[in-house]
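> Here is a sequence together with a model predicted from it:
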Amino acid sequence: MATTVGPPGAAPLHDDTEDPDEAPAGAGGVLQSLHIDDDVTRQRIRPGTWKRILPFLKERRWGLVILLTLTAVQAAVVAAAPLLVKMLIDDGIVKRSTGTVIAVAAAIGGLALFGALVSFLESWFAGKVGHGLVYDLRVRVFDHVQRQPLVFFTRAQTGALVSRLNADVIGTQRAVTTLLSQSLSIVLTLVFVLASMFYLSWQVTLAALVLIPLFLWPGRVVGARLQRLAREGMQQDAEIGSLMNERFNVAGAMLSKLYGRPRQESRAFAKRAARMRDIDIVGNAYENLLGILLATLTALTSAVIYGLGGWLVVDGALQIGTLVALFALITRLYNPVIQLNSIQVNILMTLVSFDRIFEILDLRPLIDDKPGAQPLPAGTGGVAPDIEFDAVEFRYPSAADVSLPSLETFSGKPVERAENATVLHGVSFRVPAGKMTALVGPSGAGKSTITHLVPRLYDPVAGAVRVGGHDLRDVTLESVSELVGVVAQDAHMFHDTIRANLLFAKPRATEDELVAACRSAQIWDMIAALPNGLDTIVGDHGYRMSGGEKQRVALARLLLKSPPIVVLDEATAHLDSESEAAIQRALETTLTGRTSLVIAHRLSTVRDADQILVIDGGRIRERGTHDQLLAAGGMYADLYRTQFAPQQRTAMVS
């Protein structure tokens, strides 16, 4: 079969001759044709998973106590009802006692009402505890993922992470709302029912106990298969989510349309959806098979019990009311036994969900506060702190550095690159407090890497990055974020209003502060002309705005934060000449008194920098002011002539 390759991260695509709907029809055909991914299904539940669940349950212990108490009461109600039926028949109807009939009938009605109330309260507390567990896990996972290093997000598929946060977290709710209370209910129901049955007839009870093992075998055999299907299904669901996430955004949709790939993309999705369909068909087939086997066993064993009980009544060993009560109790005995099979299957599937969540929680953040970390001082006397790079060596982390090998679970098949190559080689320089240092050089030289180390998105592998004389590894991440403001070359906008995107930098900013920041960023006139003003939705990644407009909103966001240290990574790249000039005037005022590190490909924007560093191959090749570097006639002078010589020739011709 011929295949083609779509955009990066895409699933292998079909050729036009393949149709996922041509798979064998019916459960039998699917059972024969479906190949389960052994790399996924052979993953074993890690030892100690149950122990790791207990702390989450402990946080909800009082709700659990109430839930389990109600479960015990409900089990007693289930076992008591047949005994009242026995009294109604033997002591009331057979003996023709109207008073007994009325009293016992009233007791049966009252017991039903009491059981309904207990059942409602049980479901209420089950939901309260279960949804509380979902809340705890969601918050814990979200917080943990937020603290992962940037390289984690460059590797991880968004859909895979969202699947863990949604489907798997919700799957764990079964552990409390169903499994925990249901397990106790089944155990107590069996105890109460067996006690009642022994009280009524030990012969019938022993016969029922001998037949119970027959009900356990189907669940053991089918449950293992369903567990494998569950893990494979979760993986496929994550991959489908990733595919939709990548295609259902402006950039992905544009790429598909520009390359004329909608049909192939639909086939790629159809392939994954067909895979999910087949897994669901097989899972349903096994579940139905389990139900059929158990129903058949129930009918056969009940026939044996009915025959034995009827023989004892004919022989005079049992009363008719006792037999009716035993018949009712037999149903209450085998139903919990049947449920044990479902619980066995659900426990295995729930453990898969917990195991997949713990895979995330076991990812260790490469960048985190060390014990005893102190806040980074903002500077003294109103002067922003300086920045110092001291013999910094850096390489981007590999998959092994990020965390566990299971990172591949979130990123699909690994794509090996030369990620262990050193990017920065012994870089040393100082950005004086309140001064501006510019980084220039060819693409891939290491300029952006240097700016990533200042807000501590990464840590150097050797040397140190200091702010105000403090090694960034010794201070808290929160204090670094407060002191450092960054505008990237492609500033990100959330799919929200302009106001919400601005308030992300300063949540309690006033309306006047928002307007002032937008005016300084030369974007207020455009915003004021919009029908909804600051409440205009910017669209996915800000695609409803032009590149220059989006960049100026990002600059307004920076100005609103007003940090003492500013990092601009080609922040004026998307601006036209007029907007660039306006932004330069705004930045001249904004950067005054602030320590700033600026990357610029347009050398005209850094002529007035206090210091210019020429970066090439991860090393500082030249340093000095604009005039000094031009006079030196080196790499900077060559870059400058390359940019401005064509403009000068055009001016001379005109």
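Perfect, thanks for sending it. Numbers count the residues shown, from 1 in each chain.
> CA only for contacts and neighbour counts going forward, please
Will do.
> which strands and helices sit next to the longest helix belonging to the chain?
Longest helix in the chain, counting residues (DSSP state H): helix 262-314. Packing partners of helix 262-314 (3 or more CA pairs under 8 Å, 6 or more residues apart in numbering; DSSP states H and E): helix 26-33, helix 202-211, helix 213-247, helix 320-361.
> After the third one, which helix or strand is next? Please name it.
Once the chain leaves helix 213-247, the next helix or strand it forms, by DSSP states H and E, is helix 250-258.
> quick check: angle from that next one to helix 213-247?
Going by axes from the mean of the first three to the mean of the last three CA atoms, to 10 degrees, helix 250-258 is angled at 80 degrees with respect to helix 213-247.
> who does helix 250-258 touch, helix- and strand-wise?
Packed against helix 250-258, as judged by 3+ CA pairs under 8 Å, 6+ apart, are the following elements: helix 213-247.
> Now the helix it packs on: buried residues?
215-216, 218-219, 222-223, 225-243, 245-247 (16 or more other CA atoms under 10 Å).
> from what I can see Ala268 touches Gly9, true?
No: with contact defined as CA atoms under 8 Å, Ala268 does not count as touching Gly9 (11.9 Å).
> what about Thr589, neighbour count?
Neighbours of Thr589 under the rule other CA atoms under 10 Å: 11.
> now Leu361
Look at Leu361: counted by other CA under 10 Å, it has 17 neighbours.
> With Ala600 instead?
Look at Ala600: counted by other CA under 10 Å, it has 20 neighbours.
> Put this next to the first one:
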Amino acid sequence: MTRTSSSSPRGRGFGRSRGGAADDGPRARFSQLLPYLFEHKKVLGVVVVLSIVGAAASLAQPLLVSQVITVVQEGRALDMLVWALVALVVVSGLISGFQHYLLQRTGTSVVLSARRQLVHRMLRLPISEFDTRRTGDLVSRVGSDTTLLYAVITQGLVDAIGGSLIFVGALIAMLIIDPVLLGLTVLVIAVSVVTVVAISGKVRVASRRQQEKVGDLAAAVERSISAIRTVRASNATERETEAVEADARGAWEMGVKVAKISALVVPIAGIALQVSLLVVLGVGGFRVASGAITIASLVSFILFLFMMIMPLGQAFGAINSVNQALGALGRIQEVIDLPIEGQDDAALAAKAAPGSASPGAPAIEFDDVHFGYGADSVLHGVSFAAPRGGRTAIVGPSGAGKSTMLALIERFYDPTAGAVRFGGVDVRRLDRVELRSQIGYVEQDAPVLAGTLRQNLLLATPDATDEQCIRVLHEVNLGEVLNRSPEGLDAAVGEDGVMLSGGERQRLAIARALLAAPPVLLLDESTSSLDGMNEQMLREAIDAVAENRTLIVIAHRLSTVVDSDQIVVVDHGRVVGVGTHSELVASTPLYRELAKHQLLV
């Protein structure tokens, strides 16, 4: 019995929900970027100081050049002027190198900080968010989007600080040398600045769309690779390749669009320099001829002009990189701003009916529970109680809502009406971590994490010994897998447990739950992939660990059902019968029909 779209949003196909929105989506503000920078304010402070010192050393160079020219014209000895000029050049180079190292290191740290924050938030999102978002797009936000923050540090803001100091210093020096030449230069530069500002807004929009396309591509690749066996068996390799290539081309087209817009920024600084230089040479030459300024002053002015244009180019680059980063940061903030699981627990607990744990209360109780995934209503007034220490089986046709009931016990979701109680207490009044520590849950698809046997077993019980791990593997008849490799517990299981058979993956997932030995054990069709012999051995292992524990089992086979203390029959999200096997055969037509077909539905 497998879930369908009627009981889980997972069954709704490969729709591009949320991650591939066609609109621009939320855009980050510059203020949202500042916390990432302030986290490294000490290092950035050192960089700013170095920028000031470097700017001073750079600005002093044209003045010394002017002095050298004047001394040579007057026929005097240069003395230490040349060595002072050489020293300034060397100091500027050393400062630039050290500053470059600090910026690279800080940029990497900013990316790390963003990734840690994003992963911390992402792994705590409500399960409902993962139902509607694509895994590949979320992975893209952690990888690709955060990388763009690196450019803000290494090619953007801090780099522009030193450049702005040089720009202002050069501007003042040029004003002192010749206000007329400066006025003409500023006029040319003003035109270029206005042009860059007009273009920068388009860069941010295009950059965000590019990152969305990269997210689409990552999602498409993740989907195809995760289902590669199904794709090959369906002879769909070419179609999947074309689909992924279409997403790759979409990312490329948006990348080209960003490149085109950015390319308009790059030549502006060069054009501004060339036009300014031509104006300065033409008008400056005339002013030297008229005696308004000296040749040394004109040379100094030209050197300052180069110094002013260079940081102007840095500023243009900073605007470009910041706008690209803000486009990516909008996608990062979209996830960070989402509420995490448990954020509204206080409000939910306040609405829940008061109750206290009671030794006589059922281990699990559903009281008129209603629930739906969005607009799809799944459960309609479900009520039943699972007694402590007993075995309760839940049976019903595919899509009846059985797996959803276990998800509500685990608080992956909360009911829209009614209550799920654990030991007599509404689960909404219980701490999620504490609740889940009391429950072992084996999912329908028996997930196995990439890694080793040990890593899978220790997921819920990190302090378990090797002896305990080996014992529980033998209990579920996985001794052969353990002995298959000389690495033993350190043997790799492959991506999604691909190096194990379907039955072995299922037994490993059950072993993980048995190792934790919680008071309540939820098994969602835990024997569906097992042959008769392994099923019998696994049932014996579960029976052994089930003593004084509560088992709730979604049953797939009649053999799993008949020994249960009670059986809950569910159809279209409603309980249509509760009782033992013999009672339900006599009273419930649906159960009688399921039993007739050995519950193989």
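Received it, and whenever you're ready, just let me know what you need. All values reported here derive from a predicted model rather than from experimental measurement.
> Need the TM-score between these chains.
Here the superposed chains carry a TM-score of 0.89, computed using TM-score structural alignment, normalised by the length of structure 2; 581 aligned residues with a CA RMSD of 2.8 Å.
> picking up where we left off before, so for Ala268 and Gly9 of structure 1, which residue has more residues nearby?
Taking neighbours as other CA under 10 Å, Ala268 of structure 1 and Gly9 compare with Ala268 leading, 22 against 15.
> re earlier: show me the one of the helices and strands packed on helix 262-314 of structure 1 that comes nearest Gln157 of structure 1.
With distances scored as CA to CA, the stretch of those nearest to Gln157 of structure 1 is helix 213-247 (6.0 Å).
> just to revisit the earlier point, let's have the helices and strands packed on helix 262-314 of structure 1 in JSON lines, adding distance to Ile89 of structure 1.
Formatted as JSON lines, those follow (distance: least, CA to CA, whole Å):
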{"stretch": "helix 26-33", "distance to Ile89 of structure 1": "48"}
{"stretch": "helix 202-211", "distance to Ile89 of structure 1": "19"}
{"stretch": "helix 213-247", "distance to Ile89 of structure 1": "31"}
{"stretch": "helix 320-361", "distance to Ile89 of structure 1": "5"}
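> Compare those and give me the one nearest Val169 of structure 1.
Evaluated with CA to CA, these place helix 320-361 nearest to Val169 of structure 1, the distance being 6.9 Å.
> post-alignment, that closest one versus structure 2, mean distance?
After superposition onto structure 2, helix 320-361 of structure 1 lies on average 1.8 Å away from the residues it aligns with, using mean CA distance after the TM-score superposition for structure 1.
> Distance from the helix or strand just after that helix to the middle of the chain?
Sequence-wise, the next helix or strand downstream of helix 320-361 of structure 1 (DSSP H and E) is strand 387-395. What separates the centre of strand 387-395 of structure 1 from the centre of its chain is 33 Å, taken as CA atoms, centre = their mean, to the nearest Å.
> Just give me the neighbour total for the alignment partner in structure 1 of Ile470 of structure 2.
When structure 1 is aligned by TM-score structural alignment, Ile470 of structure 2 is paired with Val515. Using other CA under 10 Å, Val515 of structure 1 is surrounded by 19 other residues.
> Which residue, other than its chain neighbours, is closest to Val515 of structure 1?
In space, and not counting its chain neighbours, Val515 of structure 1 is closest to Trp524: 6.8 Å by CA to CA, 6 or more residues apart in numbering.
> again with Leu305 of structure 2
Nearest non-adjacent residue to Leu305 of structure 2, counting by CA to CA, 6+ apart: Ala170, 7.2 Å away.
> helix or strand for Pro531 of structure 1, which one?
In the assignment (DSSP H and E), Pro531 of structure 1 maps to no helix and no strand.
> just so I have it, where are all the helices in the stretch 451-600 of structure 2?
Along the stretch 451-600 of structure 2, counting by DSSP state H, counting those that start in this stretch, helices occupy 453-457, 466-475, 479-484, 502-516, 532-545, 558-561, 581-587, 589-596.
> any idea what Asn532 of structure 1 aligns with in structure 2?
Aligned counterpart of Asn532 of structure 1 in structure 2: Glu487 (TM-score structural alignment).
> for Glu359 of structure 1, that is, sorry about that
Under TM-score structural alignment, Glu359 of structure 1 pairs with Glu334 in structure 2.
> burial count for that match?
Look at Glu334 of structure 2: counted by other CA under 10 Å, it has 14 neighbours.
> show me what contacts the residue lying closest to it once chain neighbours are set aside?
Spatial nearest neighbour of Glu334 of structure 2, excluding adjacent residues (CA to CA, 6+ apart): Pro26 at 7.1 Å. By CA atoms under 8 Å, 6 or more residues apart in numbering, Pro26 of structure 2 lies in contact with 330-331, 334.
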